[in-house]
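Asks: A predicted structure for the sequence below; I have some questions about it.
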Amino acid sequence: MHEYPVLIATEFEDPTADLVIGELNKRKVPILRFDPGTDFPANAVLAASTNSGGWDGRLTVGGRSADLSQVRALYHRRPSSYLLRDDGQVARFVMQENRRGLGGVLGALPNCLYLSHPQAIARAEYKPAQLATANRVGFRVPATLITNDPAEAVAFSTTQPTVYKPLHAGSYEVDGEPAGIWASPVDPEEITESVKECAHLFQAQVSKTSDVRVVVVGSRFFCARITAPPGVVDWRSQYRNLSYEKVPCPVEIQQAILRFLSEFGLRFGAFDFSVTADEAWWFLECNPNGQWAWLEEAAQLPIAMAIAELLENGLTK
C-alpha cells in the first residue's frame, strides 16, 4: 500500500463508512478497511515494534498491508467487539489480549489523526459524564435523575412531566426482531419495584416544537431541524414520518459544542437538541459515533465530504 494510508475500523456492513470511502477514493487516498473484532487474528496479522517515535511495523488484512508509522488517520467508525470464541478462561484471555494488543497499538499510532480516538469515544458514551459536561459548558439541560430507588423515581416524576431513557443504546429484540428502546413518557403510577433491578434515567420532558441534530466534523457544523408528528417524544421511533430542514447552528450553541468536544477529546459528535416554541435549545445527548448518513440527502448536508477531507489532511491542519 502507498504511503500515508487511512485506516477505517468498522463492521463488515456499514453503508455510512461506504460513503466516506467513496469520497476518499475520489481523492485517491489509500485505505485499509478492516474490523478489528472479527478480522483479528483469523484474517489479519500484526507485527508492531517500538521505536523513538512510538510504533512501527505493519498491519496486514487479507492481501493489503499498512505501515503503522505512516498512517495519516484512523476512522474509528463502528467496529465489532472483540470476539469471545467460547466461555472458557483461555478464550477470555485471548479476547482480552487481542483487544489490548491490536487495540492498544491502533490507539498509539505516531502522527495519526483519530476520528475520534477509541478511548475518547468510550469515555464520552457515558451519559452521566455527558450531562455533567453539558451543564458545565453552558447548555440548557433538562432536570435529570439516575436512580434505582422507586420512591425517588416517583417523587421526581410527580413534580413535572417525565420521560424514561436507557443509559445505553444496546441491541434489543422483540420476538426475535431488532427493536429500539425509545425515550418514553412515564407516569408516577407506572413506576414499580422493578426499578430496583438496575440504574434508570428519568428526565424532565421538554415541551418541544421540533428537534435538531447537529453533526460536527472537526470544526464544521451540519445542522438539521427534525419535525415529527404531534405528540411524538422520540423522533427515532418515527423515521418514516419525519421532515427535515437545513438550519444554521446558533453561535452560542457552536461555542458550547466545541467546549464539549474539547473536554472529551473528540473530533466528531452527533448532538441532539429539543427546541421549544421560543427557540430555546435543550441538550439531550451527544453520540460520539452517531449516525448521519440519511441526513446527506434528507437535509442536503455534505458530511461524508467533510469527514473525507479531515481524514485526508490528517494532522497537517
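Replies: Okay, I see it.

Asks: Only C-alpha atoms from now on, for both contacts and neighbour counts.
Replies: Fine.

Asks: As a check, name the ranges of all helices in the chain.
Replies: Counting by DSSP state H, the chain has helices at residues 15-26, 36-39, 89-106, 118-124, 127-137, 150-159, 251-264, 293-298, 303-313.

Asks: what about versus this one:
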Amino acid sequence: MDYVVRELTEQCIPFIRLNTEDLPKAEVIFGIQSPDDWEININGHKFTGASIKAAYFRRPEVPQVTHGALTDSENEYIQNEWLSILKNLYWRLEGKWLNSPTHIFLAEDKPKQLVFANKLGFNIPETNITNMYALVSKMQEQKQVVAKPLKHALLSNDEVIFTSRIQAVRPSQSDSIQLAPVIFQEEVKKLYDIRVTVVGSSIFSVCIKTVCKVTGAVDWRSTEHANLVHEVIALPKELQEKCLSLVKCLGLKFGAIDFVCDTNKKYWFLEINPNGQWAWIENQTKLPIAKTIVEELISISKREHI
C-alpha cells in the first residue's frame, strides 16, 4: 500500500488511507438514502461516500477494540459491530474498487480458478482435490506428486505451508489424509517460475530463477531471496490474452498469476492470487506496477462521472 500512496502523492492526487484496524477510533454516519450516503471522521480527516471516486483494497486488519473497562465478550460484540460497518462500507464502494472485496473472496477459491483456467485452455498439471488415500496412492504410481492447501497456508504459529513434493503415501497414513481435502498435482519439472501481474489491460511478466539448486525446492517462496534472480520476460501473445480473460472472468482488474515453465518451454498454470503481493517485483525489476494501479484507479474515478 505504501507504494500506491507514494505514487498518489507524487502525482498530487488527493486520497484517504483508511487502516481498517483503526476504524473504531472514527465517528461514522451511515445513511439509507443511497450507497453514497455515509460519512467517516477519523484522525481529523472527514470523507463522504460522494467524495470517493475509486478505491483500492489491500490486506485489511480486523478493527481493534480493547476497552479495558469492558468484558471480553462485550469487546467482541463491539468488534463485530464494527466489522458489520466495514462489510457495509465494502458494499457501498461497489463499482469504485480496483478489485472489490467480494470478488477477491470469490476468486480466492483455488478449485474454481482451476475450472476457469481449464475452460480458457491453460495447460494445467494433472490435479486431484481430495482426501482419499486410494486416489493419491494411485496418482503416485505413475508420477511425482506435490501437495498444497486449498486456502490456509499460514498456521497460527506463523508456520507457512508451502507447495511440497510428497513421498509415497502408506496405508497407515489413510486417516491423516482423510482429515481434510488437499490439492494434489503432478509435479512439473521446471526451468523456472513465472509471476504475471495483471493490472487492467497491462501485463507485467517476470521469470523467477533459482541460482542455488541444492535444496530442490518445489515452491520458490521457500528459497532464500539471495538465491533468486528476477528477469522481465515477454509471454506469448496467446498466453497474455488468456491471462487477461481469466482476470476478467473472475470479475477482477488485478491478478497475480503463477506459472511454471518446463524443460520443453511449455507454460503450466498453477493459480491466481486476486490480492497478491507485487511490491517486491517492482523493487527487483523497476516495472511500473504502482503507477499502473494508480492509472487504473484514475480511470475508474473518471467513469464514475459518466
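Replies: Good, I have the coordinates. What you are looking at is a predicted structure, and each value in this text was computed from that prediction instead of being measured.

Asks: picking up where we left off before, pipe the helices of structure 1 into CSV and attach distance to residue 222 of structure 1 per row.
Replies: As requested, these are exported to CSV (distance: least, C-alpha to C-alpha, whole Å):
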stretch, distance to residue 222 of structure 1
helix 15-26, 16
helix 36-39, 30
helix 89-106, 29
helix 118-124, 20
helix 127-137, 19
helix 150-159, 34
helix 251-264, 11
helix 293-298, 9
helix 303-313, 7
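
Asks: and of those, who's closest to residue 213 of structure 1?
Replies: Closest of the helices of structure 1 to residue 213 of structure 1 is helix 293-298, at 9.4 Å (criterion: C-alpha to C-alpha).

Asks: how far is stretch 126-139 of structure 1 from where the chain is centred?
Replies: 16 Å (C-alpha atoms, centre = their mean, to the nearest Å).

Asks: Dump the helices of structure 1 to TSV, plus mean neighbour count.
Replies: Formatted as TSV, the helices of structure 1 follow (neighbours: other C-alpha atoms under 10 Å):
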stretch	mean neighbour count
helix 15-26	17
helix 36-39	20
helix 89-106	15
helix 118-124	18
helix 127-137	16
helix 150-159	16
helix 251-264	16
helix 293-298	15
helix 303-313	20
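
Asks: Nearest to residue 235 of structure 1 among those would be which one?
Replies: helix 293-298 (13.9 Å).

Asks: Tell me roughly how far that closest one lies from structure 2 on average.
Replies: By mean C-alpha distance after the TM-score superposition for structure 1, the fitted helix 293-298 of structure 1 averages 1.3 Å away from its aligned residues in structure 2.

Asks: okay, that helix sits on what stretch of structure 2?
Replies: Alignment note (TM-score structural alignment): helix 293-298 of structure 1 is matched to residues 279-284 of structure 2.

Asks: now swap in stretch 307-314 of structure 1 and tell me
Replies: Aligned using TM-score structural alignment, stretch 307-314 of structure 1 spans residues 293-300 in structure 2.

Asks: quick revisit: who's in contact with the match of helix 293-298 of structure 1?
Replies: Contacts to stretch 279-284 of structure 2, defined as C-alpha atoms under 8 Å, 6 or more residues apart in numbering, come from residues 3, 206, 230, 287-290.

Asks: From those, pick the one nearest residue 110 of structure 2.
Replies: residue 206 (21.9 Å).

Asks: Could you find the counterpart of that closest one in structure 1?
Replies: Correspondence of residue 206 of structure 2 to structure 1, assessed by TM-score structural alignment: residue 224.

Asks: count of neighbours near that match?
Replies: Neighbours of residue 224 of structure 1 under the rule other C-alpha atoms under 10 Å: 22.

Asks: Grab the nearest non-local neighbour of the aligned partner of residue 3 of structure 2 in structure 1.
Replies: Applying TM-score structural alignment, one finds that residue 3 of structure 2 aligns to residue 19 in structure 1. Among residues not flanking residue 19 of structure 1 along the chain, residue 304 sits closest, at 6.0 Å (C-alpha to C-alpha, 6 or more residues apart in numbering).

Asks: who touches that neighbour in this structure?
Replies: 19-20, 23, 293, 296.

Asks: Report the separation between it and residue 288 of structure 1.
Replies: Taking C-alpha to C-alpha, to the nearest Å as the criterion, residue 304 of structure 1 is separated from residue 288 of structure 1 by 16 Å.

Asks: now the strands: where do they sit in the stretch 151-300 of structure 1?
Replies: Using DSSP state E, counting those that start in this stretch, the strands assigned to the stretch 151-300 of structure 1 run over residues 162-165, 173-174, 177-178, 184-186, 200-204, 208-217, 220-227, 243-246, 268-276, 281-287.

Asks: Cheers, nothing more for now.
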